[in-house]
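Asker: Provided below for reference: sequence and predicted model.
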Amino acid sequence: MKPKIYVTRKLNEGILAKLEETCEVTLWEEENLPVPREVLEREIREADGLFCLLTEQIDAALLEKAPRLKIIANLAVGYNHIDIEAATAKGIMVTNTPGVLTETTADLTFALLMATARRLVESSDYLRRGAWVTWSPMLLTGQDVYGSTLGIIGLGRIGEAVARRAKAFDMKVYYHNRTRKPEAEEQLGLEYCDMATLLRESDFVCILVPYTPGTRHLIGHNELALMKQSAILINTSRGGIIDETALYYALAEGKIWAAGLDVFEQEPVPANHPLLTLPNVVTLPHIGSASIKTRLRMADIAADNLLKGLAGLTPPNLVNPQVDARDTKR
């Protein structure tokens, strides 16, 4: 019998056909709405494999309803929406899609930095509502990017890619990371420093750390108070890393100049979210890796991870390697 897999969102036909060659596939057909919890609970009962997105909360309670589940293939790099400990305890492999989205997400990070610095969204809205009646020396003036100072919190693959782009703009780049990276320092001319120094000295602060219990609200009132009044905060990592209430007050009271956010603590973000009311915030709907080429490649990698796990092989992007793929044949 073919293994049964449940896919939580509509996929490209080519990826779907690849899964259907060897598996019995059940698909949540909606493209713009997440699968309801009750549907997921029902479908996972018979599933050998789960192909999911970061929109699904894969917690211990859900996994208790999945006696046959062998592997969870996550269409994302981050996996804080999956209870890895619970999955590991039940011998369920969890995979992600690292590497492939590095350059695309770095492009978006730098684009968001520039759009926020030069007030592009605000300027476009100004023009569209017919407010532009004359040229003025200080009309919609922003902050310079070229030759400024960038602080990167989290120097992983994406952090290094952002640093490469920054060097092309002749930016001085500080970084803070759990461990120093001498090779990156030498190659990219980076300077390691503690977080307080980075926040005090940087014109732009980019957050590129994974979301963990230790990074939740890494940036709060105290950290924002250290930043320059002219500084810009950029987050393309995960929303919970910033205390959004603290950020709102820092922006509303002019303690920092602006913020560019691709991610929020609650996603989709409510339309009445306080940060959406501020003119000095550029907001995006979590599109860091959203290029056609990258998203298709991510789906292909997730599909490969899933199929290898179901075949009793160790997937190349296994998050919990303590689970032996051979032991999942049950």
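Answerer: Good, I have the coordinates. Just so we're clear, the structure is a prediction, and the values are computed from it rather than from any experiment.
Asker: only C-alpha atoms from now on, for both contacts and neighbour counts.
Answerer: Noted.
Asker: buried residues in the single longest helix found in the chain?
Answerer: Ranked by residue count under DSSP state H, the longest helix found in the chain is helix 292-310. Of the residues in helix 292-310, those with enough neighbours to count as buried (16 or more other CA atoms under 10 Å) are 294-307, 309-310.
Asker: repeat that for stretch 126-139.
Answerer: Neighbour counts using 16+ other CA under 10 Å place no residue of stretch 126-139 among the buried ones.
Asker: here comes the other one, which I'd like you to weigh against the first:
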Amino acid sequence: MNKAKVLVLGGLRDEALTDLKNICQVDIGPVGHRPEDDREWVLDHIAEYDGVIVAKMAFDREMIDAAKNLKIISTYGVGFDHVDVEYAKEKGIVVSNCPKSVLRPTAELAWTMIMASARRLHYYDHALREGVFLNADEYDNQGYSIEGKTLGIVGMGRIGQQVARFAKAFGMTIIYHNRHQVDDQIATELDAKYVDLDTLAKEAANNVLSFFKDGQAINQIN
């Protein structure tokens, strides 16, 4: 039985690549350093493949039409707005994503920025690079403790909920706005209160935005 032929567009961990090679014939394509040239290469070769793993390259109608034998498009991470999902369905192509793969790393990055902002790390870093040594005893240079402060989360999906868990562990008050209120069990676990956007903007010391880029969400924050 012939192995399925898979094209990988973008970086893939060595262990994942090894596992994939055990069950498929795998080729590594362009990784996006020259977007226009890379797209032309894929358009010329995609008809050979049964599956593709793609990061950000657009799989629109033109690309899907060129993929005569394609059966699955798998995207890195959560987002799949670079894939014409409806047209892929019309062509009988499965589209999959990896919703949990970037959940904790993204939440950790958001939390890192909250801590850096509270403790003014960017301010100290910039000053030190300019050869200025700030006096940490001066009140304005100290930043503030986040314990007891209010965190506002816009978009209480998986990532927003993970950020809320970090915030709860640090003793913050959590308010959130979402298209729909989360289940009572989750709200109780996170000790999170649903509020409207205006209230969130007024009461929160720090804000986290965590939502898909779509027509309903893109203009919520100005």
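Answerer: Happy to help now that I have it. Note that the structure is a prediction, hence the values are computed from the model and not measured.
Asker: fetch the TM-score of the aligned pair.
Answerer: Comparison of the two superposed chains (TM-score structural alignment, normalised by the length of structure 2) gives a TM-score of 0.88, and 218 aligned residues with a CA RMSD of 2.1 Å.
Asker: ok so, going back, which part of structure 2 matches the longest helix of structure 1?
Answerer: Mapped onto structure 2 using TM-score structural alignment, helix 292-310 of structure 1 spans no residues at all.
Asker: distance from that helix to the middle of the chain?
Answerer: Relative to the chain's own centre, helix 292-310 of structure 1 is displaced by 17 Å; criterion: CA atoms, centre = their mean, to the nearest Å.
Asker: just list what it packs against, helices and strands only.
Answerer: In terms of contacts (3 or more CA pairs under 8 Å, 6 or more residues apart in numbering; DSSP states H and E), helix 292-310 of structure 1 is packed against helix 13-20, strand 49-52, strand 71-74, strand 93-95.
Asker: give me the contacts around stretch 28-38 of structure 2.
Answerer: 7-11, 41-42, 57 (CA atoms under 8 Å, 6 or more residues apart in numbering).
Asker: show me which of those are buried.
Answerer: Neighbour-count burial (16+ other CA under 10 Å) is assigned, among those, to 7-10, 42, 57.
Asker: now those in a markdown table, with distance to residue 86 of structure 2 and secondary structure?
Answerer: Conversion of those to a markdown table gives the following (distance: CA to CA, whole Å; DSSP: H, G, I helix; E, B strand; the rest coil):
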| residue | distance to residue 86 of structure 2 | secondary structure |
| --- | --- | --- |
| 7 | 21 | strand |
| 8 | 22 | strand |
| 9 | 21 | strand |
| 10 | 23 | coil |
| 42 | 21 | helix |
| 57 | 17 | coil |
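Asker: adding distance to residue 73 of structure 2, write these out as a markdown table.
Answerer: What follows is those, written out as a markdown table (distance: CA to CA, whole Å):
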| residue | distance to residue 73 of structure 2 |
| --- | --- |
| 7 | 10 |
| 8 | 10 |
| 9 | 11 |
| 10 | 13 |
| 42 | 13 |
| 57 | 11 |
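Asker: what is the nearest of those to residue 165 of structure 2?
Answerer: Nearest to residue 165 of structure 2 among those is residue 10, at 31.4 Å by CA to CA.
Asker: check the gap between that closest one and residue 39 of structure 2 for me.
Answerer: 13 Å (CA to CA, to the nearest Å).
Asker: enumerate every residue touching whichever residue in structure 1 pairs up with residue 186 of structure 2.
Answerer: Residue correspondence to structure 1 (TM-score structural alignment): residue 186 of structure 2 is matched to residue 184. Contacts here follow CA under 8 Å, 6+ apart; on that basis residue 184 of structure 1 touches 160, 190.
Asker: again, but for the one 10 residues further on
Answerer: Each residue near residue 194 of structure 1 by CA under 8 Å, 6+ apart is listed here: residue 176.
Asker: what's the counterpart of it in structure 2?
Answerer: Using TM-score structural alignment, residue 194 of structure 1 sits opposite residue 196 in structure 2.
Asker: residue 161 of structure 2 versus that match, what's the distance?
Answerer: Following CA to CA, the distance that separates residue 196 of structure 2 from residue 161 of structure 2 is 17 Å.
Asker: re earlier: am I right that the match of residue 186 of structure 2 is in a helix?
Answerer: Yes: the secondary structure assignment for residue 184 of structure 1 places it in a helix, going by DSSP: H, G, I helix; E, B strand; the rest coil.
Asker: hang on, the earlier thing: list of residues touching the longest helix of structure 1?
Answerer: Taking CA under 8 Å, 6+ apart as the criterion, the residues outside helix 292-310 of structure 1 that touch it are 3, 11-12, 15, 18-19, 48-51, 70-76, 93, 95-97, 100-101, 104, 289, 314-317, 325.
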